[in-house]
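Novice: only the shape, not the letters, is given here:
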């Protein structure tokens, strides 16, 4: 299990190789279906706990060797920092938490920027230019990362062509971004390609997403919901108890490990299997919007809210959703 000590080593290694804000956020406590509960404990804490329980554990036999750069950081750099401050690992972990919070905020701003700039065929360069530098860089990072490692040189080149108003950046032999006629467009061997919007924290409101997907989430008082129940009756799967849509809810597209509980079926399916069951074309799946808390999908485009989210007699506010597909890229 990854510990706070692994966190410190990872951040030091990234700093040495060159990293940015995202890298300084360190190893996330949760990513998709992966959960790391031991990040709040140092390696020494974990070993002491196992010893107290008499619990045996396995270590990689190469951990003691200095063949690898990470091991040299563990054996030399970390002890040197602990000589200066015995709580060095905890200090680095605190920095990671602060950077993660800042990174989350910046990613939300970047997602809002891309949403505002999204037009049929690409992104309006004039809107991108008006963004603050760090927000623009975060937005460009979100466009590059699905294609390749978002190295600084690619972000810098893409920022230059956006601010300059023309030019192109070759990300891979098959993918490049071009600025032409005021639009930033992704081109592949198959022609212009649309990438999903980056994940963003969920708030009620209107979202215009890549692929021509429009979603409007609105909060309605339960009394008003009951008065207009005839309007909602045929689309009850598009209504949820606001109190049941809690946690770290993100508006995004599919990720590995996602699962969904179809309303009224009392079962859980991986999103991949559910898409297969519905016959959703492979080409459409990467762009379909959804709401998720971790790997649990709470709302899915075309299918509604998951099992257990529906309003009931204890509901105070109802979350409704209206969708529209324009057919625009």
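Specialist: Received the coordinates, thanks. Because the structure is predicted, anything quoted here is derived from the model rather than measured. Numbering: from 1, shown residues only.
Novice: every contact and neighbour count from this point should use C-alpha atoms.
Specialist: Fine.
Novice: so residue 157 makes contact with residue 169?
Specialist: Yes - between residue 157 and residue 169 there is a contact at 6.6 Å, judged by C-alpha atoms under 8 Å.
Novice: who has more neighbours, the two?
Specialist: Using other C-alpha atoms under 10 Å as the criterion, residue 157 and residue 169 rank with residue 169 on top: 18 against 14.
Novice: in what helix or strand does that one lie?
Specialist: strand 167-172 (DSSP states H and E).
Novice: just the buried residues of that strand, please?
Specialist: 168-169, 171 (16 or more other C-alpha atoms under 10 Å).
Novice: mind giving me CSV with the residues you listed and columns for distance to residue 30?
Specialist: Listed next are these as CSV, based on distance: C-alpha to C-alpha, whole Å:
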residue, distance to residue 30
168, 36
169, 33
171, 29
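Novice: from those residues, which is closest to residue 51?
Specialist: The closest of the buried residues of strand 167-172 to residue 51 turns out to be residue 171 (C-alpha to C-alpha; 49.9 Å).
Novice: roughly how far out does stretch 98-108 sit from the chain middle?
Specialist: 11 Å (C-alpha atoms, centre = their mean, to the nearest Å).
Novice: what's in contact with it?
Specialist: Outside stretch 98-108, the residues that touch it by C-alpha atoms under 8 Å, 6 or more residues apart in numbering are 21-22, 24-26, 134-135, 138-139, 198-201.
Novice: put this beside the first:
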């Protein structure tokens, strides 16, 4: 049993709403999840503290709960009190009720989607290269209402690459592929690729990288928050989140903090392009050709096309993977609105 309270539920709902979560995310913290139960999920935090005090019990307060650079703490100490004072004194219970409604709706729609997936999605025995192969009926999939089609599509992607993140953009791209791809067409997705055959789509493990592939092709993919872009040919994954990546400590060469207010969204992960310039950290805002930066850093010519760049909607380079975040995007101190970017080489730790 864990001691989440109704405030934790309200905070989770707001955090996920701000990030653009769908019904599954807005369902919030489940009162029971497997062997984990949350018996206090409908109790106010003040009630719990009062109960503890009346009985003379002690408890420990995590000092990090006061750190306003953490999004949940800003929601807890700033946003929720503001909403309670200026909009609704009962906002915590309202948000918890909305989470319960979303949870009930998701349970019903999820059950329907599971039934439909049994008719539309077929997981075969493992393919020759050791991964799962999933077959999907594209006509049946795209004939579903969007609320069910997106759920069935996500189930198919989860079957094809267990444990890999499939976000809204991935599901939308896959559904678009199912509607319009011609036989022989393919689509790269996290940990897998979709191939259109005459009557079906096959999801199979992404092909292994070949040395000849590295740096041979340009790439450009949207990066959602939270989200992940998998660059199988280049050997990288790039992730974005509003909270620190679980495995990251101090921001270093492969994990950086970005000031959200300095960025024009959406973000994109792409390869270099002619004329690219960057404002490297420590150069007082002066611009430098990306080509010159690579030369200074002694990046081999054959690898330069494979270095991921995180770019905002205006085309400004926010981060060259392997370098500090660009000047103008670095947060100062305990800045509010921080995005965490992390890059990891495939086949090794991040």
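Specialist: Looks like it arrived, so ask away. Everything numeric here is computed off the predicted structure, so don't read it as measured data.
Novice: which SSE is the counterpart of residue 54 of the second structure in the first structure in?
Specialist: For residue 54 of the second structure, the aligned residue in the first structure is residue 52 (criterion: TM-score structural alignment). Element membership for residue 52 of the first structure, per DSSP H and E: helix 43-53.
Novice: so what touches that helix?
Specialist: Helix 43-53 of the first structure is contacted by residues 3-6, 38, 56-57 when judged by C-alpha under 8 Å, 6+ apart.
Novice: swap in 6 Å and give it another go.
Specialist: Under the contact criterion C-alpha atoms under 6 Å, 6 or more residues apart in numbering, helix 43-53 of the first structure has outside partners 3, 5.
Novice: swap in stretch 157-165 of the first structure?
Specialist: With contact meaning C-alpha under 6 Å, 6+ apart, stretch 157-165 of the first structure is reached by residue 167.
Novice: again, only using 7 Å
Specialist: For stretch 157-165 of the first structure, contacts defined as C-alpha atoms under 7 Å, 6 or more residues apart in numbering pick out 125, 129, 167-169, 179, 182.
Novice: which one in the first structure is aligned with residue 318 of the second structure?
Specialist: Aligned partner of residue 318 of the second structure by TM-score structural alignment: none.
Novice: residue 318 of the second structure - that's part of a strand, no?
Specialist: Yes - assessed with DSSP: H, G, I helix; E, B strand; the rest coil, residue 318 of the second structure lies in a strand.
Novice: any idea how far residue 258 of the second structure is from it?
Specialist: Shown here: residue 318 of the second structure relative to residue 258 of the second structure, a distance of 8 Å by C-alpha to C-alpha, to the nearest Å.
Novice: which one's more surrounded, those two?
Specialist: residue 318 (26 against 23).
Novice: what are the boundaries of the helices in the stretch 101-250 of the first structure?
Specialist: Taking DSSP state H, counting those that start in this stretch, the helices of the stretch 101-250 of the first structure run over residues 125-129, 133-144, 152-164, 222-227, 229-232.
Novice: return the most buried member of the ones you listed.
Specialist: helix 133-144 (a mean of 21; mean count of other C-alpha atoms under 10 Å).
Novice: that one aligns to what range in the second structure?
Specialist: The alignment of helix 133-144 of the first structure onto the second structure (TM-score structural alignment) spans residues 146-157.
Novice: distance check, the residue mapped onto residue 38 of the second structure from the first structure against residue 101 of the first structure.
Specialist: Under the alignment (TM-score structural alignment), residue 38 of the second structure pairs with residue 36 of the first structure. Per C-alpha to C-alpha, residue 36 of the first structure is found 17 Å from residue 101 of the first structure.
Novice: kindly report the same for residue 40 of the first structure.
Specialist: In terms of C-alpha to C-alpha, residue 40 of the first structure sits 16 Å off from residue 101 of the first structure.
Novice: which one of those two is surrounded by more residues?
Specialist: residue 40 (18 against 13).
Novice: in this model residue 4 seems to touch the more buried one, though I could be wrong.
Specialist: Yes - using C-alpha atoms under 7 Å, residue 40 of the first structure is in contact with residue 4, at 5.8 Å.
Novice: and for the corresponding residue of the second structure for residue 70 of the first structure, the neighbour number?
Specialist: The alignment partner of residue 70 of the first structure in the second structure, by TM-score structural alignment, is residue 72. Neighbours of residue 72 of the second structure under the rule other C-alpha under 10 Å: 20.
Novice: strands of the stretch 1-150 of the second structure, residue ranges please.
Specialist: Assigned by DSSP state E, counting those that start in this stretch, the stretch 1-150 of the second structure shows strands spanning 32-33, 36-37, 121-124, 133-136.
Novice: meant to ask about the stretch 151-300 of the second structure
Specialist: Assigned by DSSP E, counting those that start in this stretch, the stretch 151-300 of the second structure shows strands spanning 186-189, 192-196, 201-205, 220-223, 227-231, 236-241, 255-259, 267-270, 277-278, 288-289.
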